[in-house]
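A.B. asks: Structure here, sequence nowhere to be found:
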């Protein structure tokens, strides 16, 4: 008890001295990896229709055109933990940016569908790494009081990237006639991603290494210099002591430690909530938004314009989540958002079942996206970045991210065949069942981590183990 009280006092002192300009700038730069994540995963939504005609793809191949990126993401996420624990967060993020640039350019040039798949997988390696390490980096540099919103910057960048792709797709599609779209427009849609990739790589040279990683490597003096810029002299010294203390029991992180009582609970929570974020259908909506809206009777151009509205709602409510997450807390946002998502999915399925399409489906989709944007979108990444102990965080978040991307792959690969064989109504009802499971799991299992330092969250798991 006295230790926790002392930590609380020290946290409060550190919070008063926080240099928010420095922390925010570093967090924004790191979060730009989320922009690449959002851009590259969603850009295919506008390109896939033209690619289907260009390469004469069937429904399974359409799903593969979208989900092949995710195979690379799974591998990248899996490797990110070991690589970043050995080489540091910063170096691995720079390498990921380079992979993204190469993948973007390569996927815009192929003359065969198989070649396109290879380049998309290479780009996916970079996306898998950034999706794992960007929120992790922000969690490791952020003060406890502001960690939720600073980590959630990553999700804001992600949905901004998604939003930008809708403008990019609509813009390139309007440059020429249908023949130009099929031959050329989709290439520009995919290739333009190299521009934000290059910007991200250049800006990464301005950010410092993660202070917690430096301390783990025995480079406490370097970490102190960074933490002084965040907390001030007094707060930084106490932060170094707290971080060192968290490494004392187990200085080497191994996968075996994750399956110990207490830490095993953290791993289960991380993996399950990561999977639930995807199987509630969000990326089926975001990746295939134009195709879904065409099912309501909208033409191609109208569907692309309505998709821009979906992206705008996603951005607006993610901004709202950033404002709320350190005020309301993680659990309350998850419960509210996932419950609303479940209701929307039920009603969307009912609308398709009764042929009540048109504007009602668009409205329900917008509410569904808004609910995701204030809950599962940002909160899951915040939880993954903060619930694991310092000595094992890189590898643990990599496992959870792999699970997330594997679930994303299943959803994106199965959605086109499900839409054709079962129809839209049963498809959305399946996602609604997943939404209900998310509500129950959040209510019964997920703890509140608002306002706790990473070291306090770690002690929560170890205390439950002793109990």
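C.D. replies: Great, that's in hand. Just so it is clear, the model here is predicted, and its values are computed rather than measured. Numbers count the residues shown, from 1 in each chain.

A.B. asks: Please make it C-alpha for all contacts and neighbour counts, starting now.
C.D. replies: Will do.

A.B. asks: Report how many residues lie close to residue 382.
C.D. replies: When neighbours are counted by other CA atoms under 10 Å, residue 382 registers 27.

A.B. asks: ok, it to residue 319 distance?
C.D. replies: Residue 382 sits 14 Å away from residue 319 when distances are taken as CA to CA, to the nearest Å.

A.B. asks: element containing the closest residue to residue 220 other than its chain neighbours, please.
C.D. replies: Nearest non-adjacent residue to residue 220, counting by CA to CA, 6 or more residues apart in numbering: residue 214, 6.3 Å away. Using DSSP states H and E, residue 214 maps to helix 211-216.

A.B. asks: Now find how far off-centre that helix is within its chain.
C.D. replies: Centroid separation for helix 211-216 versus its chain: 24 Å, with CA atoms, centre = their mean, to the nearest Å.

A.B. asks: what does it contact?
C.D. replies: Contacts with helix 211-216, where a contact means CA atoms under 8 Å, 6 or more residues apart in numbering, come from 85, 88-89, 140-141, 220, 222-224, 226-227, 240, 243-244, 247, 251, 390-391.

A.B. asks: PyMOL command to pick out the buried ones of these?
C.D. replies: Those of the contacts of helix 211-216 that count as buried under 16 or more other CA atoms under 10 Å are selected in PyMOL with:
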select buried, resi 85+88+89+140+141+220+223+224+226+227+240+243+244+247+390+391
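
A.B. asks: Which ones among the contacts of helix 211-216 map onto helices?
C.D. replies: In helices, judged by DSSP state H, the following of these are found: 85, 89, 140-141, 220, 222-224, 226-227, 240, 243-244, 247.

A.B. asks: which residue ranges form the helices in the stretch 51-200 of the chain?
C.D. replies: For the stretch 51-200 of the chain, the helices defined by DSSP state H, counting those that start in this stretch cover 59-87, 89-107, 113-141, 147-173, 178-180, 186-191, 194-204.

A.B. asks: Second structure follows, compare the two:
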């Protein structure tokens, strides 16, 4: 019977469960608000600088504050989601975003603007962890890549909407335009907080709380067949340590399992060899993702295009919209292809393309820097290489990072392990955001992108050696990939099932 099921699984991929898709979409929308806050600042900072009479250092601090504050949110998010649940954590993130957006839209001065940006940053820390974790835990193994990449797609859509908002509100009076750009995000935050309450809780979190009947009910909603629901339910109980033959609707799990207590010790004090390998892979990917320079492109693309030769503010903003469109299109492509091509292949393709595009952009901007007259060809090559860079970043580094790190941690470590990854991610992002202008003034803008190209090459080496493929594997089996001799054990288990 097992052999027949495996044969059928190889010939026909199960259809995507529409209810699971709907849940993942709603959960992922929280990240579109973060994307909007990131994208809108790229154009808004031109007007904020003029209205509030800020210097470049203050603009860098404003850009990086969101990510520094996200460190606080990410530090709190893992334990919070283990205690109150994935769904309520998303609601909390929405409310935090709402307060931050209202303050930024009101901003009579730089201090209030910074406070609003900091509050929104805390929401970022929560949303970046919880959206992919919830989407991963609600998904089946055959479509987990697509559903858990939706948060990144929503970030990209949010960034694009931020760019469009820049163009739409740029014609308004100076004091009103940028405030509307920053404050309008409060509206979807309120709507999302209510919408999320209609979603079910993560079945994996419910099992951690011992709410077996509730978990089973959710699994029957998000699975395509009774057999799949039963199989996932059995694996979840085994992961938490609940006896397989338990028939109780509610059991009392170990206190540490229910609340997430003791996870920090398991991660940092007494990690097993398997957990160490998982941490290296998950946190290393987060570390390298933004060292490739994406924050410099997303936040400061108007400055890049200005250096290349575009002078008009409207043309700068329109060229930046192209960055958002490119990012969204290629993340959408990655969402549909992630479960077909796999995480590893897309990541290695992505980092190769990113490195090449960065080298071309760096060479072109260096020529422009030393030229005494405008160079039309250099302007065209700069725009094309920037869009190419964004396209390659989007198909792998952008999407795979969040999918991969939300699926490789064991259930008991997932939320808090992912939250550490978010903290690392935001720390690197804040560093790039707050130093990019200073770096390109010191090295020239071409030199800055040569530096990012070098980091991208190092990232490719890391991904090649420390990132095993997880495509199509059940969450409860992925741990074997990082266990010494685990790949052989996984293969033996598959052969025994086939027999």
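C.D. replies: Received, thanks. Quick caveat: nothing in here was measured; it's all calculated off a predicted structure.

A.B. asks: Which residue is the nearest non-sequential neighbour of the equivalent of residue 188 of structure 1 over in structure 2?
C.D. replies: Using TM-score structural alignment as the criterion, residue 188 of structure 1 maps onto residue 180 of structure 2. In this structure, residue 180 of structure 2 finds its nearest non-sequential neighbour in residue 105, 5.9 Å apart by CA to CA, 6+ apart.

A.B. asks: how many neighbours does the aligned partner of the one you found in structure 1 have?
C.D. replies: Superposed on structure 1 with TM-score structural alignment, residue 105 of structure 2 falls opposite residue 108. Residue 108 of structure 1 is flanked by 21 other residues according to other CA under 10 Å.

A.B. asks: Also residue 16 of structure 1?
C.D. replies: Neighbours of residue 16 of structure 1 using other CA under 10 Å come to 12.

A.B. asks: For it, give its distance to residue 231 of structure 1.
C.D. replies: 8 Å.

A.B. asks: so the strand or helix carrying residue 333 of structure 2 corresponds to what in structure 1?
C.D. replies: Using DSSP H and E, residue 333 of structure 2 maps to helix 313-341. Under TM-score structural alignment, helix 313-341 of structure 2 corresponds to residues 300-328 of structure 1.

A.B. asks: do stretch 71-81 of structure 2 as well
C.D. replies: Stretch 71-81 of structure 2 covers residues 74-84 of structure 1 once aligned (TM-score structural alignment).

A.B. asks: For that stretch, which outside residues touch it?
C.D. replies: The contact list for stretch 74-84 of structure 1 (CA under 8 Å, 6+ apart) reads 90-92, 124-129, 131-133, 393-399, 401-403, 405-406.

A.B. asks: what lines up against the residue nearest to residue 220 of structure 1 once you look at structure 2?
C.D. replies: Under the alignment (TM-score structural alignment), residue 214 of structure 1 pairs with residue 206 in structure 2.

A.B. asks: Could you report the distance from the aligned partner of residue 124 of structure 2 in structure 1 to residue 372 of structure 1?
C.D. replies: Taking TM-score structural alignment, residue 124 of structure 2 has residue 127 as its aligned residue in structure 1. Separation of residue 127 of structure 1 from residue 372 of structure 1 (CA to CA): 21 Å.

A.B. asks: likewise residue 426 of structure 1?
C.D. replies: Applying CA to CA to residue 426 of structure 1 and residue 372 of structure 1 gives a distance of 20 Å.

A.B. asks: Same check on residue 116 of structure 1?
C.D. replies: As judged by CA to CA, residue 116 of structure 1 and residue 372 of structure 1 stand 31 Å apart.

A.B. asks: The two - which one has more neighbours?
C.D. replies: residue 372 (28 against 18).

A.B. asks: hang on, isn't that one packed against residue 338?
C.D. replies: Yes - checked against CA atoms under 8 Å, the pair residue 372 of structure 1 and residue 338 is within contact range at 7.0 Å.

A.B. asks: ok, how many other residues are close to the match of residue 188 of structure 1?
C.D. replies: When counting by other CA under 10 Å, one arrives at 21 neighbours for residue 180 of structure 2.

A.B. asks: quick one on the thing from earlier: with distance to residue 422 of structure 1 added, can I get the ones in helices among the contacts of helix 211-216 of structure 1 in a markdown table?
C.D. replies: Shown next, in a markdown table, are these (distance: CA to CA, whole Å):
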| residue | distance to residue 422 of structure 1 |
| --- | --- |
| 85 | 45 |
| 89 | 44 |
| 140 | 45 |
| 141 | 47 |
| 220 | 58 |
| 222 | 58 |
| 223 | 55 |
| 224 | 58 |
| 226 | 55 |
| 227 | 55 |
| 240 | 56 |
| 243 | 52 |
| 244 | 55 |
| 247 | 52 |
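
A.B. asks: Of these, which is the nearest to residue 437 of structure 1?
C.D. replies: Residue 437 of structure 1 has its nearest neighbour among these in residue 140, at 30.5 Å by CA to CA.
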